[in-house]
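In: Any chance you could fold what I've pasted below:
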Amino acid sequence: MNVKDYDNFVRTTTQFAHKPKEEMRSIALYGLVGEIGSLVAAIKKKILAEGGEEARWDRPNDEIKEELGDALWYCYSVSQITNDSHFDILAADIAALRTEIGSADERAQKIATSLDPAKRAEFLEAAKHFPPVGGYTFDAYQHLAFQTARTDGRVLLEVCLAVLWQLGAELLRVTLPKIEITLNKNVADRPSNIVLGEITWHLSAMASLYHMSLDDVVEANCAKVRFRSERGAHTPLHDEGRDTKEQFQRLFEVAFVRVGPQKSRMYFDGRPLGDDLTDNFYDDDGYRFHDVIHLALIAHLGWSPVVRGLMRRKRDSGNDRVDEVEDGGRAKVVEELVIKAIHSEGDKQAKAAGRCGIGAATRLFPARSLINFRLLKTLRMYVDGLEVEKNAFWEWEDAVFEGCEMFYRLCNEKQGTVVVDLTARKLTFSPTVSPSIHGAAVGLGMGSANSQAPLGEEILSAAEYDSARQMALVLETVAAKRAILDSLGLDKESCGLYSELEVRLDRTKRVYMKATKAVQERAWKLKAVDYRVAFTAVAGETICTASAIADLRDVSK
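Out: The predicted model follows:
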């Protein structure tokens, strides 16, 4: 890759360019030193994993390649922030090496004794013409710079690891107060550009030791950065062109209904979607709501063999093996693995960020930036060979982030309605539910509201939804609350119960509701999960009749 092109790439993909210069510099410096630490950790981890087997130490892996690329990105970012005009880190480093090796002082003589004479002469000759007028690649720098390596193999690797720590400390000196810079002289005090050149040399040397092309390292880094900074058109939905019965509905909702303590049930199109949900864990960690991440995969990727099967929308009408491969058991296992990987990594990131309060819901990936590229590559690796491998990394990131946000809201609310919009590629959430089931009435009630009578807490509760609504809707909401309480056999005149019942009516008078405390306990006892209402208006009074509805599967138990 052309070095000038990469320099421009870093400049255009810096996400903190809007911040004050001093803050930008701090972010870039700590970012670079942090990546050096991550690189050292990745290499040490690999060495330990090899069990000290000398013959395998120089086999590269994706983690090392990724950390090398990240460190290079921050090198260029620091350079751009430090220098008012363009500065070529690599060309300056070659010039500094030429001066150091080609001089006649004592240091140069010591270096000469450790270099192969032929390589030294070849380097000095080539360095005279570097950089070439037409530009150059990272590989060109890598090949030339490595000729100045004074050691090789595992010894050079250990040298690079140690020296990179020292160089990182040098860079951070500029962030210290003047008095500390004066008093702390254990670290050299040199211009940042010299230090950046030496860092890039050691990064390049490590790439050579692992038999990696520096161009390939940079290209991989560009691909990683682009997935956040460049968003193209959405990948076409994978069931496009199939019969509508074999497609995900382009707009649908799923209700997560509480049917008992730490037990939930999903409803879709008036029927249960799968089995009842529990955490299957000792602690109440909300994992029973992880199915909402499946819904996020549908919204953003158009993919979920698990939910497709539950909705009976498998693509089995043709002889193209799509049902067997894309909608079959193996694909479902892969999807569950994807969900578990997302949950585990999100939980780890939340704990690392200190976002796991005792007794509080865990916000998986509390910041979008915590969804690291390594996780996304792992997820893509899991789905290799399936249709969803076509989706871009940024689409995966959207699915992970929004799915985890919906998971957090469900964990907080303990129930909710999730609307899946495949056209807009998004999810929306409401804490109230309306499963619209065809079940059995387990309670009947009546309530009323009069515009002439004081409504007290009721009107405040009803008006929370939208104060601009007409009084008629306010009265219907209040009357519905009273009727639902009555249908549950509770005191419909008790203001204390009003705060334990949230009711929302849509344009068709469909009831969306949320019950808590005593109201929820009573609903569980009656096994009521849904409500039907009807309204009449008589002489300025709104009268509502309500039926509490239980799922037939619960009534038959």
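In: going forward, measure contacts and count neighbours with C-alpha atoms only.
Out: Noted.
In: so where does Tyr282 fall, helix or strand?
Out: Using DSSP states H and E, Tyr282 is not contained in any helix or strand.
In: ah, wrong one, I meant Leu172
Out: helix 153-172.
In: That helix - contacts with which helices or strands?
Out: When contacts are defined as 3 or more C-alpha pairs under 8 Å, 6 or more residues apart in numbering; DSSP states H and E, helix 153-172 packs onto helix 21-49, helix 192-209.
In: looking at these, which is closest to Cys411?
Out: helix 21-49 (33.3 Å; C-alpha to C-alpha).
In: buried residues in the closest one?
Out: 24-40, 42-43, 46-47 (16 or more other C-alpha atoms under 10 Å).
In: what do you get for stretch 379-399?
Out: 379-380, 382-383, 386-389, 391-399.
In: chain center to that stretch, what's the gap?
Out: 13 Å (C-alpha atoms, centre = their mean, to the nearest Å).
In: Now show me the structure for the sequence below, then we'll compare the two:
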Amino acid sequence: MSGLASQHNQQMECGKMTAANDASMSVAQFEDHAARTDQLEFGEIGTSILGLVGEVGSLVSAVKKKRRDTDGFFGYRDAVVEELGDVLWYLSAVARRGGSSLVNLTRGLHHGPNFATFDNAVATQRTETLESALLGLAGGTGHLAKRKGAETKDTDVAALHNDLSYILGLLGEVARAAEVTLTEAAIRNVVKTEDRWPTQRVFPPLLDEGLHIDEQLPRQMRVLIYEREVNGTRFVFQKAGGFLLGDRLTDNHLPEDDFRFHDVFHLAYAAVLGWSPTTRALLKIKRKSQKALDENEDGARANLIEEGLTTWIFETAKQHRFFANTPKLGLDILKDVKRFVRGYEAEKLPMWLWESAILQGYAVFRQLQTARIGVVLTDLNRREIWFEDMTSEDRESCGMKD
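Out: Here you go, the predicted model:
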């Protein structure tokens, strides 16, 4: 994690930013981080403008839900802070592609003597309601998109700068009316984007590091997975070390969709994340020496969370050819994954590692779909899972003929 993110990560608890009075971030710091995590095609300003418009729409949607559902919309403040941060990020992306910068935009907002931080540079004394401030912001971004769409020549840099400076001022009004700060939003965005697109990918410590080997997930595994017919019904079996693991499985679904092979996802979580209450239960390696871990992290509820998460991702994957042509997962999916495991140790694991676990697991799943029989190997030290064909000895141990 970058120094900027780690500096403020101490103020995060269960993914929520506290309102610490000493939290600060300069406009230049945020802009530097936004540039380093920018995955968009650099020369295409239209895409970043569409992203900006889309994030403003998400911000409006969050406020609409609050007005519609009143107290039924939980996490309203968090949602507004996160969406404001996303708008800031895209504003930075548009400015960068238009030959400007957030720092330059703040110079056009003559508020306060200190332009270094968002809340000084974008200070506002206006008293619009939140709804009117949002309508102004939506109108400002809509005007930007309309003008850009009508351009028949290169971008008018001066006009773009003025539009973006105006939008930044409107964003400050929205933050004030929502009783949050742009600094909070910037910090939240840095933590989130570092979790998704870190400057350097470093594996976090294993969750069972330091415990007795009897309570650790195996650092290497070799699991035989095969399908065979019993009394007219096809089942999937798993075997490791000569012993069957768990129950024989069917899809439990019509039409059939090969969910019977879904234990490979639990193996992927164990191999890449170092987390899988389900795998611990199958192997009978719960952390009994640690009462809190045994009851909460390795217990039935954690197992249900993992099973539910696996089923939900599977339904999403079915709509995308089981991620066959998906080199990376959308941020929304990964955010939902983190929400799913909130309150459990798996919440600490970064989004990029979740992405790796999911995509590696589905790569093996697709091979099992085709072969219907094979060996799944895992290496927790390398955070990898892969597929191999069975040997003759493997097939014999499964009661199958060559």
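In: returning to what we had before: reformat the helices and strands packed on helix 153-172 of the first structure as CSV; add distance to Gln80 of the first structure.
Out: Putting those into CSV (distance: least, C-alpha to C-alpha, whole Å) gives the following:
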stretch, distance to Gln80 of the first structure
helix 21-49, 9
helix 192-209, 10
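In: For Leu273 of the first structure, which of the ones you listed is the nearest?
Out: Of those, nearest to Leu273 of the first structure by C-alpha to C-alpha is helix 21-49, at 43.3 Å.
In: With the second structure overlaid, how far apart is the helix or strand that comes right after the closest one on average?
Out: Sequence-wise, the next helix or strand downstream of helix 21-49 of the first structure (DSSP H and E) is helix 62-82. With mean C-alpha distance after the TM-score superposition for the first structure, helix 62-82 of the first structure departs from the second structure by a mean of 1.9 Å once superposed.
In: what span of the second structure lines up against helix 62-82 of the first structure?
Out: Aligned using TM-score structural alignment, helix 62-82 of the first structure spans residues 78-98 in the second structure.
In: So what touches that stretch?
Out: 16-17, 31, 34-35, 38, 42-45, 48-49, 51-52, 55-56, 58-59, 62-63, 101-102, 155, 157, 160-161, 164, 168, 171, 175, 178, 180-182, 184-189 (C-alpha atoms under 8 Å, 6 or more residues apart in numbering).
In: switch to 7 Å and redo it
Out: 16, 31, 34, 42-43, 45, 48-49, 51-52, 55-56, 58-59, 62, 101-102, 157, 160, 180, 184-186, 188-189 (C-alpha atoms under 7 Å, 6 or more residues apart in numbering).
In: Run the chain-centre distance for it.
Out: 17 Å.
In: likewise stretch 96-115 of the second structure?
Out: Averaging C-alpha positions (C-alpha atoms, centre = their mean) puts stretch 96-115 of the second structure 30 Å from its chain's average.
In: tell me, how many neighbours does Ala188 of the first structure end up with?
Out: Residues near Ala188 of the first structure, counting by other C-alpha atoms under 10 Å, number 14.
In: Need the nearest residue in space to it, chain neighbours excluded.
Out: Nearest residue to Ala188 of the first structure in three dimensions, chain neighbours excluded: Glu170, at 6.3 Å (C-alpha to C-alpha, 6 or more residues apart in numbering).
In: check contacts around the spatially most central residue of the second structure.
Out: Taking C-alpha atoms, centre = their mean as the criterion, Leu334 is the residue nearest the geometric centre of the second structure, at 2.7 Å. Counting by C-alpha under 7 Å, 6+ apart, Leu334 of the second structure touches Met351.
In: and if you look at Leu160 of the second structure?
Out: Gly98.
In: Alignment lookup: it to the first structure.
Out: Under the alignment defined by TM-score structural alignment, Leu160 of the second structure corresponds to Ser192 in the first structure.
In: repeat for Phe30 of the second structure
Out: Checking TM-score structural alignment: Phe30 of the second structure goes with Tyr6.
In: In a helix, its match, correct?
Out: Yes: remark: Tyr6 of the first structure belongs to a helix, assigned using DSSP: H, G, I helix; E, B strand; the rest coil.
In: any idea how far Thr477 of the first structure is from it?
Out: Tyr6 of the first structure sits 61 Å away from Thr477 of the first structure, taking C-alpha to C-alpha, to the nearest Å as the criterion.
In: Which residue, other than its chain neighbours, is closest to Ala185 of the second structure?
Out: Nearest one to Ala185 of the second structure, counting by C-alpha to C-alpha, 6+ apart, is Gly85 at 4.3 Å.
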